[in-house]
Structures are given as C-alpha cells and as structure tokens.
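In: Pasting the sequence and the predicted model now:
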Amino acid sequence: MKSASFFDLDELERDPYLRAVEAVAAASRVGPLYLVGGYLRDLLLGRGRARRIDLDLVIWGKPELFGRDLATALQGSLIRLEPETVRVIVRSPIGVEDRSIGMIVQIDISRSKGETIEDDLTLRDFTVNAMAVRIDSSDPRPPTPDTLCLIDPTGGLNDLREKRLRVLAPSAFDRDPLRLIRAIRLAAELGFTIEETTRQWIIERASLLGTVAGERLRDELFRILDTVPTAPWIEHLDVLQLLKVLVPEVEALKSVPASTPHRLPLWEHSLQTLESVELLLTNLGQLFPEDALWLRERLSREIEAGVTEAAILKLLGFLHDIGKPETRSMLPNGRVRFLGHEQAGLPILTRLCERLRLGRRATSLVTDIERHHLRPIHLPSRATVTARAQYRFFRELGDVAPVVLLHSWADLLATIGGEAEEFSRHQVFLREAFRFYRTEFLTSQVKPIVRGDDLIEAFGVTPGPFLGFALDRLREAQATGLINSREEALAYVQEHLDSWQQSFEVLPS
C-alpha cells in the first residue's frame, strides 16, 4: 500500500475514468475538482476494480451543470439525488463503444459542504473515506510528486496502513444511521478491524438503524452476505446490537438450548449452518463434481440488483430456524420438539423481506427455502428413495428444489457433524438427487415423449385440468424410466386412463 509520499501521480493519470472526468471538467471550466471517498481509498489499497465503478467528486460550482456536461460526454444518464448532489450513470466502460459489456460506472458529484476541501472531508463518515486528491488541470500548483499529495486531515492513510476502520465522530451516525451497518460492511470487504471507540458508538446508537429506508439496508446487508467469510460479520452485527434491529426475533434463538439431534444450542447452530453454507460454496467441485458447474452458475446469478441466490442461501443459513422458539414443546419423556417451526418462520421472514424491499422473486426464494427446508432431510430417512419420490419432490418444489437440497447439506452438517453416518448417507442421497434432477426430471419437463395433442387425438381427452393431470403422470413415468418411447407412452395411457380419471375426480378442488 502507498503512503502519501509515495502516491503515484502516473497511476491517477492512467485511470481512464478520471481522465474522462478531467477532460469534461477542462471543457466545462469547472473550478477545483476533487476525487474523494471509496474509489480513492481502493486505489491507495491497490484493490482490483469490480464490475461497478463508483466515483465521488466534490466541486464548488453547480453539480447539476457539471453533471449534465459529464452525462452528455459519456453518453450516460443524470439523476438528481439531493439539492446539492447529482449522479451520472454510464452503463459501459468509459471509452468503450460496446454497450453489451456489463460494467456500470456511477459518478456522484456534490457541492462541497465547507469552504475548503478539508472542511468537507471532516464531515464525512470514516477516516479511510475522508481523503482527497485534486484532479482538475486548473490546479495552480505544479504537478510534482511533492506538491500533488494526498489531502488527509483526519489520519485516514495511517488507518489504511493499520487496517483500522474509525468513524470521524459519533455525530456521523446521527446524520446518517445507515453508517452503522456500513461500518460492518466496509470492515468485511476490506478485512479491517473496527476501532473500539467506534464499536461503542455503534452499540449506543444501534436503534437508529430502524429509521433507515429498506432499500439502503438491503444493499448493505447483501454486500455483507457477498463477503467471504460472512459468518464473522453476522456475529459482528449481533454483538454490535444491529442484527436485532433488523430481525428482532433473533434474540429468542439465544435462549433455546441444544436438544437431540442437535449438538449445539439454537443460535450457535444457526451460525454454524451459515459457516457450513460457506464451506459448501467453497467446495462445490469436490462435493458435487458432476453438478458443480451449473450449481455455481445458478447460485451466482442475480435475482434482482445486488441479490444473488448464494446470498439468499447464506441468509437462510442463520435464519432458517427463526420459527423454533415459538413452537418449542417438551414431551413427557423429555424429548423436545419444534412442530411446524418452518411454517412459523414464514411470517417472520416475510416481514424481513418487506422491510428490505426485496422483490417478488427474492422473497419467494426466501420463503420457499424456509417452507421446504426439512423435506430433503426427512426424505432419505426412508429405507429407499424411489425414483417416483424424487420426481414428486422436484415437481412439488419446482425451481427452488436444488437450493433447498444445498441448504439441507449445510443444516444437517451443523446439526450432527460430518462424521455421522447419517450425514454420509445424506451426501450420497444429494448426489443421486442432483443426477436425477439433471438427467431425468429436467428431460421429462423439456422433452416429453408425448404431448397434449397426442392424447386428444388418440384418446379423445378433452383440453382442460384433467389433460394436465394426465400429462404430469406421463412425465413422471418418463422420468422414472417406466416409458422410453412414444409407443410405450401410448400403451401406458391406455392401461391407466380410467384409473387416472377416477383419481382426478376425487382430488380436492
């Protein structure tokens, strides 16, 4: 990492985003123009750029005028955030014509909050974000390494060296309570330690997190969930009294002791399940070699902006038993049960999704994992798991089934440990289940041997609900190997059509 005396002007000059901004600033005759915040911090740390580039600029002119010029030059769009702040969004790399490249450049332009840049910096959040460099060509100072130095009035560079996150003042949390959770997110992403006084100020003001808009909370929480490892930072959220503001029901988990077959008390089990999810995600290739590629691709896809299936899987890692405290009961023989805890957890998790302003798809994934998370653990407890049982499992769960299976691996590992024979059997079951899903179930759904028109023509079946019922029975027979050709399928229908009709007529409406 560089210090101020080693700050490399050439590195700034090579940066295409800053070059583009400087060119527009020169043409617009913008006065002092400073780069501040996280982008500068990451340059100093030598961190690689992500698919999203966030620049923070400070000027003394009118942000909207400069923002309009910048948006025009970079073929971006302008958004007004506050009276003195605008945002320019460019949906491809600066200087690259191909708009299909998945890069987003976000440039926030703010009017200085003080008479000098030092005044502005002292009103920011953390010392590592309270540094600046002047980047406009109208800087009257000669561009030498001695004079183009880092502006660092609060000691941010030293905190970078020490890998320490320090808030500038407790009032920073009062001005924007989102900074309470942002402290954990920054520490998680940077691998920093939160300074002790900052930790105390967070605890004292934790309740303020409840006043923050859900969308802003969602972004910070899911960036924490994207870090590796995640579990220590969820513990930080808990210790610093923030987690109970997000999910008040978490506190009740801590009062539930271990009970057979669980090795750990409930809260420790929840954290251990999250750690097991991370172990699973890191070792997919070793655990499920035939399925690792498509599982990785699926888990890394965004359900909505900033929310991946992997992050949802982590979220349910430590919240899947959130309904247990209210369903705990003890039998006369001392056995503890939690009947219906997965149903009891649904309204709690639904409220959390609403609080975080999660969309329909993300909310459905959360609630579907919760609703079904016990099913894969109960299924292989039978003597044999038939192809029909596997087919009906995948049919009933639908697209969420693979994620539920992965969750069950982590949950059972946290419950009984990897040395238990039951866990070894579950590992074998999961490998077979993924094989069946990939080679049999999906094929029966995508390439059925016969279709509805065939049944209408051959047997006079009327279009309607019964036709769908019969087609599902055929897909099940195809997936389980009972039929392998059109001729066998039609013969199978001839044999079972009457019994299907009788079964369909007694189904509840």
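Out: Yep, that arrived. Residues are numbered from 1 along each chain as shown.
In: all contacts plus neighbour counts: C-alpha atoms, from now on.
Out: OK.
In: Using the three-state scheme, assign the residue nearest to Tyr39 when sequence neighbours are not counted.
Out: Spatially, and ignoring its direct neighbours in sequence, Tyr39 is nearest to Leu55 (5.7 Å; C-alpha to C-alpha, 6 or more residues apart in numbering). Here Leu55 is strand, with the state taken from DSSP: H, G, I helix; E, B strand; the rest coil.
In: need the contact list for Leu55.
Out: Contact analysis of Leu55 by C-alpha atoms under 8 Å, 6 or more residues apart in numbering lists Leu35, Val36, Gly37, Gly38, Tyr39, Val105, Gln106, Ile107, Asp108.
In: Same list (these) but as a markdown table, adding neighbour count, secondary structure and distance to Leu280.
Out: Below are the contacts of Leu55 laid out as a markdown table (neighbours: other C-alpha atoms under 10 Å; DSSP: H, G, I helix; E, B strand; the rest coil; distance: C-alpha to C-alpha, whole Å):
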| residue | neighbour count | secondary structure | distance to Leu280 |
| --- | --- | --- | --- |
| Leu35 | 20 | strand | 40 |
| Val36 | 23 | strand | 38 |
| Gly37 | 23 | coil | 35 |
| Gly38 | 18 | helix | 31 |
| Tyr39 | 17 | helix | 32 |
| Val105 | 18 | strand | 33 |
| Gln106 | 18 | strand | 34 |
| Ile107 | 22 | strand | 37 |
| Asp108 | 20 | strand | 38 |
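In: Put this next to the first one:
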Amino acid sequence: MDFILKELKRVSIEKDVKIYVVGGYVRNLILNTPSEDIDCVISERVEEVVNTFADRLSKKVISLGEEDKLYRIVDKNNNIQIDFTSMKGNSIEQDLFKRDFTLNSLAVDVYDLDNYKDKIIDPTNGLEDINNGIIRHVYDDAFIDDPIRMLRAVRFMSEFNFRLHDSTKRLINKHKSHIKKMPGERITQELFKILNNKNTSYYFHFMEKELDILQEVFPEIIEMRDVGECKYHVVDSLTHSLYTLEVIEDIIYADNYFEEHIRRAYENHVNEEISSNHSRLSLIKMGAFFHDIGKPSAKKVDKTGRVRFRGHEITGAEIVKSIAERLRLSIKERDLLYKYVSKHMYPLVIYKSNDVSGKTLYKMFSELKNDTLDILLISLADIIATRKLLDPKEDMGKYKVFTEYLANNYLTRFKDIEKISDVITGREILENFQLDEEVMIGDILEEVKKAIYNGKVSRRKKDVLKYIEDIL
C-alpha cells in the first residue's frame, strides 16, 4: 500500500494536479482498520493522470464510465483496488458534500498523507461522528440519488458497531420504497456484508422494526406477519424466523455448544466459499431466515378449526428460488437455498418417527449429501426458536443430543463413503465382471456404499469385489 501512495504523490507533483484520497481509506486510517481499496478524487485531467499512474504500476486502466470519468486499477498481486474519479464541484469540499455519510466525507491530499491527522479535510464534521460512533447522512437527497445507501447505512452499523442518527433513520423511513428500484446484485453486495457479521439477526431485526425496509428488500415477508400462529407457534412466522436467525447465530458462534470434533467440523464446513466471496455460513443464515417463508401460501384450516401449514417447505423453496434469482445469486447458491428450505423439516420428521435405523439415516444422508450439517443446524435452530417461545424453561437437550447423534453418524460413517474411488471404481467393476457398458454402474456403487455404511462389508477391495459378485 505504501508503494501505491508514494506513486500517487509522485504523479500529483509531476502533473501538477491535486489528488485526494477520500472516503473509506481515510475513515479506516482514523479507525485503525486495514483497507484494500483506495478512492481518489482528481482535480483535473483525470484520464491523463490515471494513465500515467497505471504505466508506473504496469497495470491496465478499467473504465467504469467515460461520461462520469470513473476509472479503476486493480493490483491483484497485492489485492488492492484503486478507484479514480473527477472532482464534483469546484473544490474538494463541494465534492465531499455530495457523498453518502459524514464518516465517508473525509479527504486528505496525497501530499499530506505522511502527517494526515492535522491535514484531514472534513467539511461535514465526519471526525466528530466517528468519535461518537454515529452514522449520519450528508444531504437530504442522499437516499434518492442512490437508494442502496439505506442498506449501506446498516452495513456500516454492523461493521463498526455504530448507531444510526435519528435524522438519518427518519429519512430512510421516508424514502424506503426507492430500494425496489435497485438492481439485485447491488442489494446482494450490501446484504452479504451484513450476513458476514456475527450479529446479523440484530441488524435484520433493526431493518424490520426500526427502519421498515426489510420488506422493501424482501416483499415476500409481508404476508408472514399475518400467519404462523398455531398449536406449535405462539408468534407470527416473521417473528419466528427472525428469532431462528438469532438462535442459529448463538449456536454457530458459541465456543462449546457441540462436542469438540463436531464443532471443528462445522467450523471448517461453514467457512467454505460457495461463490463470489459468499461463504456457506452466510447462506445458512439466509436459509434460517427464509425457512418458513412458504407458510402464508400453504396455510389451511382443517375441519376441527386447526391451522396447518403442510407442504410449506415446498412452496417456500419455490419462493426462495425466485428471491435468489432476483438477487442475481449464482445457480449453486440458488440451489443451496432451495435445498435448505425444502429439506429443513427432514430431521424433525425422523425425530418424531423415532427411527434412527441405518436404512433411514443412509437415505437422509444420501439425499442431503454435503449439505447435511447445514440442514441439521437450521432444523435445530428452528425447533429451539419454536419451543423456547412456547415454554422458556423447557430443556432443549433432547433435540440437541439427537442432532449431535445425526451429525456424528454423518461425519464418522457416511462421509467416508461419499467417495469410494480409493476402494473400487466403475471401470474396475466393468473389467472384473465383464459387464456391458449399459449396466448401471452407479447403482452397483450405491449398493456398495450402502453395504459399507451398514457394516455388511469392509472397505477392503477383495471384500467389496466378493460382495458385488454376490449381488450380481
């Protein structure tokens, strides 16, 4: 980063132009937080200055908008992104007055960065707001000019543990409907930064209760406020879903909730990157929040007057698929959310049937595959969120022990046989038994895996070949 800043300073002097480092980089300097991005404002001859700087770094210039003179240079080796734009207005102060929040309306001339503390340009009192932990809008049309700033305000709250100024809260309430106009990918960008926070449930609750913007992002949740209360639920579906998200975070971030080997397995599993820097953990949180989104469309009242929601997991899965597509999530992410919602009742069905036989568990693990731990976690949070509201003193130990039993079986018995190419391959089966290519080798391999899981045959190749000979 020091090399980048030195080159910016050198180009500023050589070209006799003002280059200001603005926004997040200056804010993070004050907060002693690392930065991977630098935003720069150039007083004049922007394209010429950017090209000169790019030549020094032997990098390409990416144009983000010729008309607005927006340019980007990416240094992949050092994971640094530098954005350049022309100055809006006749001075850097006028430029800063058009930014989103006061904590981002700060600038330092690159020439002064070595002793920046006394050289910060701060026309909106951003330093005072940072010191007081406040997020405040800069100008009254800030959310009309860019509605995504409403979500960004919450994201900054979650990142810095700051509070939202009352005037900003009122302004978001006033202009909340504008969020609907935003492209899905921009909403997703801010949303996943909130999901990355350890206290996502608090900020989802804040968006719902304080800002009333959660329904603008997910209009599908509006009907959830009016359904859900039944024999097992004493609150509406949306309240339950927000509580489920809170419970799942309590479980995920607890130090000693599960047995140590299960905790380690979860820790490694949830940190997997699914796509576009979105972790499995973020999607699990979304799955927990959306698990009952199908209840309004599945609501039925039987002959006795009892409210039922049979099939809500199926209708909910279709709804969450549409949400994923609207947010421009990847196909893998979309399918994962679909699976979370459609299968979240699976563990509870097994629990109620009191059937943990090898046949039943193998069938479940075969269907859920690598997402087994995720769905066990969502199911556990769902049950705790339900039962704790019915009876706050109820001991949830039984369902937790049941969940750990399933997780243990999956980790110690099923995971070892998900791939058995180290024991036997389809090609070896064809060669050893002179089978035609048309024979369903996949079915034979599935029978082998099932037999190993149930203890009918060992993992030794000779035993597996003998077993195949017998079943053929």
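Out: Received, thanks. On a predicted model such as this, the values are computed, not experimentally measured, just so you know.
In: Next, the TM-score between them, please.
Out: Remark: TM-score between the superposed chains equals 0.91 [TM-score structural alignment, normalised by the length of the second structure]; 464 aligned residues with a C-alpha RMSD of 2.4 Å.
In: so what corresponds to the residue nearest to Tyr39 of the first structure in the second structure?
Out: Under the alignment (TM-score structural alignment), Leu55 of the first structure pairs with Ile38 in the second structure.
In: Quick check: Gly61 of the first structure is in a strand.
Out: No. Counting by three-state DSSP, Gly61 of the first structure is not found in a strand; it is coil.
In: My read is that it contacts Ser110, right?
Out: No. Using C-alpha atoms under 8 Å, Gly61 of the first structure is not in contact with Ser110; the gap is 9.1 Å.
In: Tell me which of the two has more neighbours.
Out: Ser110 (23 against 17; other C-alpha atoms under 10 Å).
In: Just tell me what Leu349 of the first structure corresponds to in the second structure.
Out: That one, Leu349 of the first structure, aligns with Val320 by TM-score structural alignment.
In: tell me the contacts of its match?
Out: So Val320 of the second structure contacts Phe290, Ile293, Arg334, Leu337, Tyr338, Val341 (C-alpha under 8 Å, 6+ apart).
In: Among these, which one lies nearest to Asp114 of the second structure?
Out: Arg334 (46.8 Å; C-alpha to C-alpha).
In: in what helix or strand does the residue nearest to that closest one when sequence neighbours are not counted lie?
Out: Leaving aside its chain neighbours, Arg334 of the second structure sits nearest to Ala324 (5.3 Å; criterion: C-alpha to C-alpha, 6+ apart). Per DSSP states H and E, Ala324 of the second structure falls inside helix 312-326.
In: Now the element after that helix, going C-ward?
Out: Counting by DSSP H and E, the element after helix 312-326 of the second structure in chain order, helix or strand, is helix 331-343.
In: what range in the first structure matches that next one?
Out: If you align by TM-score structural alignment, helix 331-343 of the second structure falls on residues 360-372 of the first structure.
In: Could you list the residues in contact with the matching stretch?
Out: Contacts for stretch 360-372 of the first structure (C-alpha under 8 Å, 6+ apart): 303-304, 307, 312, 316, 320, 342-343, 345-346, 349-350, 353, 397, 400, 403-404, 407.
In: Check those residues for burial and list the buried ones.
Out: Buried positions within these, assessed by neighbour count (16 or more other C-alpha atoms under 10 Å), are 303, 307, 312, 316, 320, 342-343, 345-346, 349-350, 353, 397, 400, 403-404, 407.
In: Kindly provide the distance from the residue mapped onto Val336 of the first structure from the second structure to Lys343 of the second structure.
Out: Per TM-score structural alignment, the equivalent position to Val336 of the first structure in the second structure is Val307. With distances taken as C-alpha to C-alpha, to the nearest Å, Val307 of the second structure is found 21 Å from Lys343 of the second structure.
In: And the two? Which one has more around it.
Out: Lys343 (22 against 16).
In: List the contacts of the residue nearest the centre of the first structure.
Out: The residue lying closest to the centre of the first structure (C-alpha atoms, centre = their mean) is Ala311, at 3.2 Å. By C-alpha under 8 Å, 6+ apart, Ala311 of the first structure lies in contact with Phe222, Leu225, Asp226.
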